[in-house]
Structures are given as structure tokens and as C-alpha cells.
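Novice: Sequence first, predicted model second:
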Amino acid sequence: MNTFSKKTIALITLVVASLTFAGCSVKTPTATVKDITVTEKNSTGARILLTVELQNPNDVALPLPHAYYRVSLQDASSFEFKSVPALTLPAKGSQTLTLPAAFAIKPDQPLEGRHYNVVGSIFYHPPGEFRMILDQYHIPLPSADFSASGNINSAASAPEVE
């Protein structure tokens, strides 16, 4: 058996093992969009802040190396961003993230009543030696996913969570 075949077999074994054992010791945190706030509207556009609350059901703290999210706003382009929060979700605790989004909107176009849609993932790094091995093979980190949709109102309504 050549070296390529041995590496392929080792990788397949690791993937199967990760699927089998990944959820055994660490539960997936929950991520919930709690608020959508219009923080600025001027002649060039608007800025919106998303407030996402994370809950960790585990007895260990979980580092949060990055987040990816997309916000779509009716009659405007989508905003996509990969953020590096550099936070740690405390054991049996919670953490609140504030994620920005910006849109080019003409000054005479109101934001109120526009439909928005938010989808995203906050990636966490589970503890342990097994995860270190998975990292060496570039197996993606697990994530806590979130989504919400609703309509912007003058008070920047709390989102309808899906």
C-alpha cells in the first residue's frame, strides 16, 4: 500500500471517529438572535447591530475563534462578514456578541417596514486531544448556528427567531 493510500485511510478513519464521538463529551452551545438595532442612518446608508446570545451547557469553557454571518435587507444588498470575536464562552455560562452590518440606502428610502433575514454560525473549539488531531487534518470546527427574520420598525424590533 502506498503512502497516499495510508493517509487516505487514516483520514477516513478520523472522519468516521469524529462523527461517532464528537458529540459524546461536548454539547453544542445555543446561539439566539436577541435584538436587531438600527444604530445609524445617514446620506450614504444605514448601520445595524445584531445582538446574539450564546449559552454554554458544558462544564468546560469554549473558545470562539470566529463567526460567519449574512444579513439580507429588503431592497438592499446582503451583508456578509467573517468576524474574529476572540472570546471564550464560559462553562455553564453565557456570552453576548454584537455583530455589525452596513447597507447602502438612499436617504429618502425608509428602513421601517423592510424585511430582514439573518443567518450565521459561531464556531467553537472543543477541548481535548482528539480535537487537536482533527485540527491537524483541517476538519472544520463545530458551530452554533443562528437565524432570525422579521421587519424593521422604528424601535428596531426584536426579531422573530426561526
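Specialist: Nice, I can see it. Numbers count the residues shown, from 1 in each chain.
Novice: Please make it C-alpha for all contacts and neighbour counts, starting now.
Specialist: Noted.
Novice: quick check: longest strand of the protein.
Specialist: Here the longest strand in the chain is taken by residue count, with DSSP state E as the criterion, and it is strand 30-41.
Novice: on contacts alone, who are the packing partners of that strand?
Specialist: Helices and strands touching strand 30-41, as assessed by 3 or more C-alpha pairs under 8 Å, 6 or more residues apart in numbering; DSSP states H and E, comprise strand 46-55, strand 143-151.
Novice: quick one: the strands in this structure?
Specialist: Per DSSP E, the chain carries strands over the ranges 30-41, 46-55, 62-64, 66-73, 79-83, 87-89, 94-103, 115-123, 143-151, 160-161.
Novice: can I get these in JSON lines with distance to residue 20 and mean neighbour count?
Specialist: Conversion of the strands of the chain to JSON lines gives the following (distance: least, C-alpha to C-alpha, whole Å; neighbours: other C-alpha atoms under 10 Å):
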{"stretch": "strand 30-41", "distance to residue 20": "21", "mean neighbour count": "19"}
{"stretch": "strand 46-55", "distance to residue 20": "24", "mean neighbour count": "18"}
{"stretch": "strand 62-64", "distance to residue 20": "20", "mean neighbour count": "19"}
{"stretch": "strand 66-73", "distance to residue 20": "25", "mean neighbour count": "19"}
{"stretch": "strand 79-83", "distance to residue 20": "29", "mean neighbour count": "15"}
{"stretch": "strand 87-89", "distance to residue 20": "24", "mean neighbour count": "17"}
{"stretch": "strand 94-103", "distance to residue 20": "27", "mean neighbour count": "17"}
{"stretch": "strand 115-123", "distance to residue 20": "20", "mean neighbour count": "20"}
{"stretch": "strand 143-151", "distance to residue 20": "17", "mean neighbour count": "19"}
{"stretch": "strand 160-161", "distance to residue 20": "30", "mean neighbour count": "14"}
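Novice: hold the first one in mind and look at this next one:
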Amino acid sequence: MAVDMSHYTAIILIAVDHSEPAEFAFMWYHDFIHKPEYYVVLLYCTDQDDQEIRDASPGRTKKIVTELEEKMKKIEDKFGHLMEITGIKGKIRKGTGKPGEAIVKAANDEGATMIITGSRGLGKIKRAFVHSVSDYVVHNSKVPVITCRKH
């Protein structure tokens, strides 16, 4: 079903997952930025390696797909409920591939005017080895990015 976007003045993409930082980022957006004329796209990126699915046996593939569907259902239930109780209009979609790349691609595809992400607060050394998703998004996005970090 197509959504009439003519009465929305901004499209905000919020990257979500099962973590506390993701919920914090959603609530921070609600408390400090949200306006009724903003449309929100919640993006859940699976951390599944597509190559692993292609190389898996049929039984393993079925298990991986089932696990991904269960994770997506939990995200839809949790954040769908949060959207409902906060009055935020929008949708939840799944991203594929490396999370940072998927977030930037989805923001471009959706015509987002801003991206909101949580942060797990990795230190400088760990971030250098782990390659922070939020760092990738900040450095590759064409639109402003707010990275929310709970202190």
C-alpha cells in the first residue's frame, strides 16, 4: 500500500536492532526532534552474511531464514508498539548487507532528510578494529546524521 507523502515535511531514517542503544535513539528522536509532519522509516539490518546463506545446506538455510524472520518479527512488534504509543507515523523495513552500507542505501532509496543511529560507545582502539557502523554512516551519508549515545 502506497503512503501519501505529500503532507510530510521530512523523512527520518532510524536504524534499529535488538539493542538498548537502538531503543534509546528512537526515544531520543521522539523526545527531542519528532514533529507530527515527519515520517519515520525504521530500518532493521540483519547481521547475516549472505554468502553463508548461499553456501549453507538446505536444512541450515531454512534454519537461518527462520531465525531472521523471528528477529524481524520481534523488531516489528517492539518498535511497532513504540510507534503506536508515541503517535509516530512511518514504517519498518529490513536492510540487507553490511549494516552501514545498508543504512546509507536505505536513506538514499527512501529520500531521507536525516539519519538517526544509536551507538554502543566503542572506544577509539576497539572502533578502529571493529569498524563502527555509526562511523561509517557519518562518513558516507549525504544527509545529516545524529548518533545518539546513552551516557
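Specialist: That came through fine. Just so we're clear, the structure is a prediction, and the values are computed from it rather than from any experiment.
Novice: Got a TM-score for the two of them?
Specialist: Once the chains are laid over each other, their TM-score by TM-score structural alignment, normalised by the length of structure 2 reads 0.22; 57 aligned residues with a C-alpha RMSD of 5.0 Å.
Novice: Distance check, residue 11 of structure 1 against residue 5 of structure 1.
Specialist: 10 Å (C-alpha to C-alpha, to the nearest Å).
Novice: Which one's more surrounded, the two?
Specialist: For residue 11 of structure 1 against residue 5, the residue with the higher neighbour count under other C-alpha atoms under 10 Å is residue 11, and the figures read 15 against 10.
Novice: Which strands or helices does the one helix or strand residue 92 of structure 2 maps to pack on?
Specialist: Secondary-structure assignment from DSSP states H and E places residue 92 of structure 2 in strand 90-95. For strand 90-95 of structure 2, the packing partners by 3+ C-alpha pairs under 8 Å, 6+ apart come out as strand 38-45, helix 58-86, helix 99-110.
Novice: Show me what the second one is packed against.
Specialist: Helices and strands in packing contact with helix 58-86 of structure 2 are listed as helix 50-55, strand 90-95; criterion 3+ C-alpha pairs under 8 Å, 6+ apart.
Novice: Taking their axis directions, that helix and strand 90-95 sit at what angle?
Specialist: Counting by axes from the mean of the first three to the mean of the last three C-alpha atoms, to 10 degrees, helix 58-86 of structure 2 lies at 160 degrees to strand 90-95.
Novice: Give me the buried positions along helix 58-86 of structure 2.
Specialist: For helix 58-86 of structure 2, a neighbour-count test (16 or more other C-alpha atoms under 10 Å) marks 64, 71-72, 75-76, 79-80, 82-83 as buried.
Novice: Reformat these as JSON lines; add distance to residue 127 of structure 2.
Specialist: Rendered in JSON lines, the data for these read as follows (distance: C-alpha to C-alpha, whole Å):
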{"residue": "64", "distance to residue 127 of structure 2": "28"}
{"residue": "71", "distance to residue 127 of structure 2": "26"}
{"residue": "72", "distance to residue 127 of structure 2": "27"}
{"residue": "75", "distance to residue 127 of structure 2": "26"}
{"residue": "76", "distance to residue 127 of structure 2": "29"}
{"residue": "79", "distance to residue 127 of structure 2": "27"}
{"residue": "80", "distance to residue 127 of structure 2": "31"}
{"residue": "82", "distance to residue 127 of structure 2": "30"}
{"residue": "83", "distance to residue 127 of structure 2": "31"}
